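Asker: This is a predicted model, with the sequence first.
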Amino acid sequence: MLAATVAVGYWVSNRIEEAVVRNTANATALYMESFLSPITQDIDRGDALPPGAILALEEVLEGTSLGERVKSFKIWKPDGRIIYASDPTLIGKVFPVDDGLKAAFEGVVSGEIGGLDEPENTTEAALGIPLLEIYSPVREVWSGRIVGVAEFYEVADGLTDDLAKARWRSWGAVALVMLGIGGAMFLIVLQGSRTIDSQRAALTGQMAALRDLADQNLALRLRVQEAAGRASAMNDRALRRAGADLHDGPAQLLGFAALRLDSLRGLVGEPEQTDLDQVESALRDSLQEIRQIARGLSLPEIEARPIDQIVQGVVQAHEARHGVTVAVTGLSGDIAELGPAARICLYRFVQEGLNNGWKHAGGAGQRVSLHREGRHLQVTVSDEGPGLSAEGLGQSEGMGLAGLRDRVESLGGSLILTRRGATGERPGGMDLIMMLEIQGGGL
């Protein structure tokens, strides 16, 4: 707004000054023409005015009211020659034709306050007063042809005062208008600022409420995860007790029954031996199945073991059972923030992943890797077998993987099964990836 005020004020004041100077110059030129026209009709007939014309000019400009207003006077020829001047030393001299003189020879009256720095204006500049320099064309009366230019210098004291007043008034008017516009804009921005402040306060309150709600949701999610972890741990303990009961109860009774059958072989005849063999085979098969079920239900005491020992225990049992070698890479030691439920989940994940790798890939190239990224633990079980078909991948993962996915997601983690394409350094296969969030004891 300040820059606009300066620009508009400067432009308006210049237009006013130009208009006033132009109107004053036109009025003065018209007034002077009434005196000069009869005197200057013969200026194009030589390089000097006739003596009669010079005498008439001196009578007009000396000792009259017009002479008091016009302090200097020159008459120019088109070639830049001065044929008459108030300063006799300039008569007959030729000077460059400036813009004002050129415009006057084209029929335009022009005026300028000051501008006395040309070589022919030394006399006027020495007066030390403000002068209005006016160029007025001199025309032939009968043809209207421009035969010369009259240049005269009018005292401009009153004109400069009027221009100063007009300039201040124009600047004041522009400033008032701009002040009004600025005030209106200030009120608009003030009202908008207040609206923004009120909306910001409302949004701040809503954000605080949302933060409280998010904190509550986080607390509830952690409680749900802790509850799911406790339920999973309780379920595993119940399965462990069921496995122990099967091992210590029905399995022992079936073993005792098998021993008693051996003692009865000598008490029966040859025909009954076949029946005893069948009963003994059924008992031994039942005993083996019960022991396998008990072994699958029971877990070692892993709640307090480091995670590398948990993984090594699962891997060693798998290697002993199937006669394969499983590579283990990644973390060593323990992650203290991993709770009992997460450790059980880790055990079941590695166990299920290795079993699936043995079932679908024949145990080829099985690997287990552990990697921690900030608050997340990533565990990957890989193999180099064909894995599931393209149609079956991501659709049917079997009851084992489905239950494992539920277990992992109940603890806030994620489970991903992907097919890996072959590269120059590594053959293709399947990757079973578990990502668990480490929550500082809740898991």
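Answerer: That came through fine. Residues are numbered from 1 along each chain as shown.
Asker: make it CA atoms for all contacts and neighbour counts henceforth
Answerer: Will do.
Asker: Ile293 falls within a strand, correct?
Answerer: No. Ile293 is assigned helix when assessed by DSSP: H, G, I helix; E, B strand; the rest coil, not a strand.
Asker: could you pull out the helices for this protein?
Answerer: Residue ranges of the helices in the chain, as given by DSSP state H, are 2-36, 51-61, 65-69, 99-105, 122-127, 157-248, 250-264, 270-297, 307-322, 340-361, 398-410.
Asker: what helices or strands is the first one leaning on?
Answerer: The contact analysis (3 or more Cα pairs under 8 Å, 6 or more residues apart in numbering; DSSP states H and E) places helix 2-36 against strand 110-113, strand 131-139, helix 157-248.
Asker: Swap in 10 Å and give it another go.
Answerer: Packing partners of helix 2-36 (3 or more Cα pairs under 10 Å, 6 or more residues apart in numbering; DSSP states H and E): helix 51-61, strand 110-113, strand 131-139, strand 146-155, helix 157-248.
Asker: again with the shortest one
Answerer: In this structure, helix 65-69 packs against helix 51-61, strand 146-155, with contacts taken as 3+ Cα pairs under 10 Å, 6+ apart.
Asker: Now tabulate the ones you listed in JSON lines and tack on mean neighbour count and distance to Ala201.
Answerer: Rendered in JSON lines, the data for those read as follows (neighbours: other Cα atoms under 10 Å; distance: least, Cα to Cα, whole Å):
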{"stretch": "helix 51-61", "mean neighbour count": "14", "distance to Ala201": "82"}
{"stretch": "strand 146-155", "mean neighbour count": "23", "distance to Ala201": "69"}
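Asker: structure B:
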Amino acid sequence: MLTRKAGVQMLPFEFSAWSKLSLARQFALAGGVVMLVSAGLGGYVVSGRIEEVVVRNTANATALYMESFIAPLTQDLAQRTDLSEESRLKIGALLADTELGKRVVSFKIWRPGGLIVDASNPDVVGKRFPPTENLTKAWAGEVRADFNDTGDAEDQAEHALRLPLLEIYSPIREIKSGKVIAVAEFYEVATQLRQDLIRARALGWLTVAGAMLMIAVGLFAVVLRGSRTIDRQLAAMKDLAAGNLALRLRVQGAAARFASVNDQTLRRIGADLHDGPAQLMGFAALRLDALQGQVSGRAAEDLAAVQRAVKDSILEIRSIARGLSLPDIEQKSLEDILRGVAEAHAARTGTAVALHCQVISDLPAAVKICCYRFVQEGLNNAWHHAEGQGQEVRVTLLGDQLDLQVLDRGAGFLQLPVDFLREDAGLGLAGLADRVESLGGHISFANRSDGPGAALRMVLDLKEAI
């Protein structure tokens, strides 16, 4: 489950630790688990198959051998339900004190319905037991065998021997017709078979494990080579990204310094205009006023025209000087700066400006200047294109994102300009956009979604700006 801490999305420790591993180590761990499970399943299946084949082949050989001795002695079961006493004595003598008897420690002769008509253990003769799966298939003509499986009800005596036994069910057929007339069950001592099975299982497990190991080593070599290539590429990409970041920060810093120098230059030009040409023009206006009573006729009319031109020039120079000058950015808060812009705009145009500014402290001068110029230009555009209707400035801070909007309630645009930041688009925002982008932000322009009007928006990442 994902968790959050201090507003940052955190990954579980286990997944984070796993993701820090190289691809080769991830493959080694994940592939190792898969290979071990696969080797276990494969070894289990292979060893089980080997055991099944070995037991079946041994059972078939023993069944064929026993049938050659037992079948002739049990042919009377084709005409009667039990063995004659003579046949039982011959079968008992066959398995007593002979080489065959040393191998076969117990036997049973079965009739249909689970009836035992003869056995080395006389206690079970004449009893009926529920037919097992092996007994049922033996009646169908199939040789069946189990190794060390003496858990059936009729196997109590054999189970008590505590020997490795091969239990074999062999169908006995009538010689003339080939019909199954009985089933002979033999319990052969299988000490050698047990050793053979152990060796066969070990060989099967080793074969599967060796094959899996070779596959794992081959795949790991391929993944290791690919992982090292990817690691080298990632390292190169990180170095390239770090270089690009450093270069971007240098370019961004240079642009910010250039904007600051440009603002200082404009401020100096505004001061020079106010203190130089404006003062000289004011002196000229005073002298012209003094000459007004000394001339008459056509000269008076010319003098009046010159006076009007000089006064208009003074107003124009002072207006330009005010536009180029900046307030005391360093000492004022962002709210005070924007309130000054709004009040100056309202005084100049006679239109109201609503200000909604979240308290934001410790902003660098470059950001304050950028916000000042942005609101100044945005209000000018709102006055020109929306006649100053519903002018509003909104400032919010979401995390490190400074969101500054200048809105109006004009008619908006029927069709938004494709590139509103071009100089020929009539909005005069191209230079301002460069200033904002130099601080890592961007400008957008759109019609308002909450009614008529337009919205000029600036989003600035303070982490990059600072």
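Answerer: Received it, and whenever you're ready, just let me know what you need. This one's a predicted model, so the numbers in the text were calculated from it and none came from an experiment.
Asker: what's the TM-score here?
Answerer: The TM-score (TM-score structural alignment, normalised by the length of structure 1) is 0.80; 425 aligned residues with a Cα RMSD of 3.6 Å.
Asker: looking at the helices of structure 1, which is buried most?
Answerer: Among those, the stretch with the highest mean neighbour count (mean count of other Cα atoms under 10 Å) is helix 340-361, at a mean of 22.
Asker: That helix to helix 157-248, inter-axis angle?
Answerer: In terms of direction (axes from the mean of the first three to the mean of the last three Cα atoms, to 10 degrees), helix 340-361 of structure 1 departs from helix 157-248 by 70 degrees.
Asker: ok, now how distant is Leu49 of structure 1 from Tyr84 of structure 1?
Answerer: The spacing between Leu49 of structure 1 and Tyr84 of structure 1, counted by Cα to Cα, to the nearest Å, is 7 Å.
Asker: cool, Ala361 of structure 1 as well?
Answerer: Note on Ala361 of structure 1: its distance to Tyr84 of structure 1, by Cα to Cα, is 121 Å.
Asker: go on, Lys74 of structure 1?
Answerer: For Lys74 of structure 1, the distance to Tyr84 of structure 1 - Cα to Cα - is 6 Å.
Asker: list the residues that contact both of these two?
Answerer: The contact sets of Lys74 of structure 1 and Tyr84 overlap at 90-91, 150 (Cα atoms under 10 Å, 6 or more residues apart in numbering).
Asker: Take those and lay them out in TSV including distance to Val109 of structure 1.
Answerer: Listed next are the shared contacts of Lys74 and Tyr84 of structure 1 as TSV, based on distance: Cα to Cα, whole Å:
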residue	distance to Val109 of structure 1
Leu90	23
Ile91	23
Ala150	10
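Asker: Tell me the one of those nearest Glu124 of structure 1?
Answerer: Closest approach between the shared contacts of Lys74 and Tyr84 of structure 1 and Glu124 of structure 1, by Cα to Cα: Leu90, at 12.3 Å.
Asker: give me every residue that touches the closest residue to Ser438 of structure 2 other than its chain neighbours.
Answerer: Leaving aside its sequence neighbours, Ser438 of structure 2 sits nearest to Gln252 (Cα to Cα, 6 or more residues apart in numbering; 4.9 Å). For Gln252 of structure 2, the contacting residues are 246, 258, 435, 437-440, 464-465, by Cα under 10 Å, 6+ apart.
Asker: Report the two of the residues you listed separated the most.
Answerer: Across those, the longest distance by Cα to Cα is 19.2 Å; it joins Ala246 and Arg435.
Asker: Leu222 of structure 1 - nearest residue in space that isn't next to it in sequence?
Answerer: Leaving out its chain neighbours, the residue that sits closest to Leu222 of structure 1 by Cα to Cα, 6+ apart is Gly442, at 7.2 Å.
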